[in-house]
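Participant: next come a sequence and a model predicted from it.
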Amino acid sequence: MYGTMQEVPLTITAIMRHGCGIHGLRTVTTATGDGYRHSSYREVGHQAAQLAHALRRLGIAGDERVATFMWNNTEHLTAYLAVPSMGAVLHTLNIRLMPEQIAYVANEAEDRVVLLDLSLAGLLAPVLASLDTVHTVIAVGEGDTTPLEESGKAVLRYAEVIDGESTEFDWPDIDENTAAAMCYTSGTTGNPKGVVYSHRSSYLHTMVTCTANGIGVGAADRVLPIVPMFHANAWGLPYAALMAGADLVLPDRHLDARSLIHMVENLRPTLAGAVPTIWNDVMHHLEKDPGHDVSSLRLVACGGSAVPESLMRTFEDKHHVQIRQLWGMTETSPLATMAWPPPGTPDDQHWAYRVTQGQPVCGVEARIVDDDGHVLPNDGKAVGEVEVRGPWITGSYYRGRDESKFDSGWLRTGDVGRVDERGFITLTDRAKDVIKSGGEWISSVELENRLIAHPDVVEAAVVGVPDERWQERPLAVVVVEEGATVEANDLRTFLADKVVRWWLPERWTFVTEIPRTSVGKYDKKTIRSRYADGDYRVIDERS
């Protein structure tokens, strides 16, 4: 027996029609640096049709890849809608990759056309000639295109390309299982790997993002996606806003704390998403320049790395803003878990749930396995590698890269942690970053979170370094507040009653900046390399 329901494809086109039709009067606001520009969803839908016509004229007739090299702005949102809905594949190029990595991913994806924000021309121009399959660059915004033209590629102006095109487009019927978009991992080890999102996976991911147990995007919201649209579809927030009929606020390149606070105060977004680094910067700016009101934010979704409890408590206690931790990765579209404490949780247990990565959202299954692949119990004690599966979890990489990441239908995430009986996941490390000292595990994540709770510590990263006696010991790399006087022994004393004694680092280095990856995470590979090369002035408390 089969159901009697209509078979309607789950596609980006459906999200676009709903958002730009039913919610056509809702607004998209883009920051310009000296103000804001506004469009309605209906106008964005018209512009998407114009862009689709222009891309057809440029030879995009099937599932060819159309790349973007852009900030979060209205034109990028237009491409988010036009490219998948016309049957092509949107490839969001990460502007923070190394030049050789940009060339690698563009060539592997076989990009044909690149939409380029001209403020980023200096990053793309040096490698443009080596993008073998790209024949046209569509330049968005104001600026000189001469360096781009020297590559031998055709360079067209966005405004001129869409000018005069029809605001109606005969959007094709699309198989929901075909590719809608692709995004590459950050490539911290080896070349980046491609993840291809289908229309179906993107639609289902958007739906769960809108649920109360997800990020809870609704029609009453105004959404500020600070997380880049070139990284895992900005955590699905642009599509979720369209599906829910929420307004969008897009920060463009204006990602410094002062600019973001100005956006919150003047545009009053209710929901935002960004990595902890951004909110840490905002917190410190608010401390130095008090009197600002950011309380319009009812929820901040925060992930990409562990969110310190001290950061969440500060925003909640001082600014009436709730930061909720989520977890995911490019391979999971990215939303996989959210840290919503169970209803009725006693006050003394509330924060124990808040500091976890949360429970899997409906549609995602998670488990932990040991080094031999045996499934471990969800008892909150056993520690293993987290594996996940679900309809928006990738089952392979583009062109079959790195098959070792997949385990009989499960994605091996590379994250290590434990799972309790309610399914709450607590990550203790990346598999490549775990510290094994004298045969016992030390959580670098917990040490980092404890250190950053010190009032004079701005950032802290912890890595394992070789030790003659214990095999590995933690090295703490610390950034302190300007003008503060903090010594290694002060921080050891601060940690003494917060972690077990043998976790306390003996090696410390104080720096002005911690190296980061292209997606804003601590670059622990670089930290270990700098330590090995003697680039850090290390204070050794063993002596």
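Facilitator: Cool, the structure landed.
Participant: can we go C-alpha only for contacts and neighbour counts from here?
Facilitator: OK.
Participant: what about the closest residue to Gly363 other than its chain neighbours, how many neighbours?
Facilitator: Nearest residue to Gly363, sequence neighbours excluded (CA to CA, 6 or more residues apart in numbering): Gly390, at 5.6 Å. Neighbourhood size, Gly390 [other CA atoms under 10 Å]: 18.
Participant: Gly390 contacts Cys362, doesn't it?
Facilitator: No - using CA atoms under 8 Å, Gly390 is not in contact with Cys362; the gap is 9.1 Å.
Participant: can you list residues touching both of those two?
Facilitator: Among the neighbours of Gly390, none is also in contact with Cys362 (CA atoms under 8 Å, 6 or more residues apart in numbering).
Participant: what residues are up against Ile15?
Facilitator: 203, 239, 242-243.
Participant: hang on, it in a strand?
Facilitator: No - applying DSSP: H, G, I helix; E, B strand; the rest coil, one finds Ile15 to be helix, outside a strand.
Participant: what's the spacing between Tyr239 and Asp317?
Facilitator: Relative to Asp317, Tyr239 is positioned 31 Å away (CA to CA, to the nearest Å).
Participant: could I get the buried residue list for stretch 451-471?
Facilitator: 451-454, 456-465 (16 or more other CA atoms under 10 Å).
Participant: ok, and here's another one to check against it:
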Amino acid sequence: MTMHYPLLVSNILNRARTAFADKEIITRTEDGTHRYTYKDMGARVNRLANALSALGVKKGDRVGTFGWNTYRHLEAYFASPIMGAVNHTINIRLFPDDLVYIINHAEDKVVLVDPDLVPILEPLAPQMESVEHFIIMSDDPEPATTLPGALCYETLLAQASDEFTQPEMDEYDPAGLCYTSATTGRPKGVTYTHRALYLHSMAECMADTSAFSERDTTMAMVPMFHANCWGFPYSSTMVGANQVMPGVRPDPQAICELFEEHKVTLTAGVPTIWVGVLDYLDRSGKTYDFSSLRAVISGGSAVPVSVIRAYKEKLGVDLVHAYGMTEATPIVTYNRVKTHLEGLPEDEKYELAGSQGLVVAGLEMRLVDENGEDLPWDGEQRGELLFRGPWVAREYYNDERTAETYIDGWYHSGDIASVNPDGYIQIGDRVKDMVKSGGEWISSVDLETAIIAHPDVLEAAVIAIPHPTWVERPLACVVPREDARDSLDRAQVMDFIRDKFARWWLPDDVVFIDEIPKTSVGKFDKKVLRDRYQDYVVGG
């Protein structure tokens, strides 16, 4: 028998503030740079916990955060959990109706908000039924705002003690809450227990996953409001890595400058960020020293092999595919090349790098057909991915839609994929994004990946449009690179992909647009495109 020792978020913080007291958290600010140590952070986390307690926050209460990736947001990541409350990260890019919905649904008692985001909440505040206090994350003692009873973050901390006594807690107590980004219907809440966050961090730190280490300087480009910032705040703190916070509205130039200045070793974000960085470098002609980067992690949607190749061949950087979801804290897979595959021809290795990789140790996976029967891992047959494990949620927070997704102990992802004999996952599509033409499935992702490889294409999204004979047919929506906006045409795109697919897979048409609509977390928002082109007539 082993000791009864609960796995708590506070254990992560305590290790960093003692074993790695002098390691740094560096934040890009409007005035320059803010730097402090884990020792400093630990004391301020205690002050914040005491301040929240003084405001009436109790065990189980939800504390909302509405902010960018900064050191203050990092403090909130730890303060609520160590006092038994729940850190609810609120998506700053949601529509007003969804913001009001999730704050009311979560019953947030306090909301911490960055100064430049205050104008978003001010007109919505009267509709927020549970919020008793708004805390503005600045050092302005008298913030100019109409938010009722607004308080200054730094004033509250200055008045609080840096000694905090943690209440008795269980590892299955809730510590975090995040809502899905609402591509269909209302956002759904996912609760994270202390145990889930702790085990997820350990899994991320494994050598065959992201391999977080004290030697690293990490910088998460994924927003802190999105799925625990993909675990970066907790995993980085667990191992005592230096952390770089990109701050308010980082653009590609700021990202490149931060990589170079702080010698970042590990970063993560959605593909649109990494495509944007490449585009900026191409357009500006500037060069930066990226030699410190051991990996750029990309997730959220499929990243084209052409982008992976460009990062390696142009920048000397490994762009690594990972895959996860809000419901899984979020990491599920990570792409590592097995030793017996290292001798593959270069093109085949790039194709392998374009897959979502292997399931992380600790999780289980199934591939099933529409009847729930298991499919073989032969790299050919496609089915839905199902998952379960210690950091996969078992339900949505107070939501009857749980029954649609969590069935017989398995999370049904809605992602259609194949799995090869080595266990590498190749996601074809979300169920709702597949094109069903004449009773046969066409993968929009496969078509997009091929189109984006064209040197004059910046972005591409493929959607289904109605067809009188075939029910649905694919339509390619293409964003040309700036210097090709007047020259790229339909024939060039079609000729580029013609030999890569069966004739009936090819899009019926290509439309050129200024940008692909994005969801609040940077993924392509295909429902907007489907609405826009629902009456589209080829050649009309």
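Facilitator: Happy to help now that I have it. In this text the structure is predicted, and so the values were computed from the model without any measurement.
Participant: possible to save the buried residues of stretch 451-471 of the first structure as TSV with secondary structure and distance to Val369 of the first structure?
Facilitator: Below are these laid out as TSV (DSSP: H, G, I helix; E, B strand; the rest coil; distance: CA to CA, whole Å):
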residue	secondary structure	distance to Val369 of the first structure
Leu451	helix	29
Ile452	helix	30
Ala453	coil	31
His454	coil	34
Asp456	coil	38
Val457	strand	35
Val458	strand	35
Glu459	strand	31
Ala460	strand	29
Ala461	strand	26
Val462	strand	25
Val463	strand	23
Gly464	strand	23
Val465	strand	26
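Participant: quick one: which of the contacts of Ile15 of the first structure is nearest to Val113 of the first structure?
Facilitator: Tyr239 (22.6 Å; CA to CA).
Participant: ok so, going back, out of the contacts of Ile15 of the first structure, which one sits closest to Lys525 of the first structure?
Facilitator: For the contacts of Ile15 of the first structure, the nearest to Lys525 of the first structure is Tyr239 (33.9 Å; CA to CA).
Participant: helix/strand/coil for that closest one?
Facilitator: helix.
Participant: to which residue of the second structure is it aligned?
Facilitator: Counting by TM-score structural alignment, Tyr239 of the first structure corresponds to Tyr234 in the second structure.
Participant: got the contact list for that match?
Facilitator: Tyr234 of the second structure touches 12, 197-198, 201, counting by CA under 8 Å, 6+ apart.
Participant: how do those look in the first structure, which are kept?
Facilitator: Checked against the first structure using both residues aligned by TM-score structural alignment, their matches' CA atoms under 8 Å, these keep these contacts: 12, 201.
Participant: mind giving me the packing neighbours of the top helix by length along the first structure?
Facilitator: Criterion DSSP state H: the longest helix present in the first structure is helix 41-57. Here helix 41-57 of the first structure touches helix 74-85, helix 158-162, going by 3 or more CA pairs under 8 Å, 6 or more residues apart in numbering; DSSP states H and E.
Participant: out of these, which is closest to Gln50 of the first structure?
Facilitator: If we rank these by CA to CA, the stretch that ends up nearest is helix 158-162, at 5.3 Å.
Participant: buried residues, the closest one. List them.
Facilitator: 158, 161-162.
Participant: please enumerate the strands of the stretch 51-200 of the first structure.
Facilitator: 65-69, 89-92, 111-117, 136-140, 154-157, 179-184, 194-198 (DSSP state E, counting those that start in this stretch).
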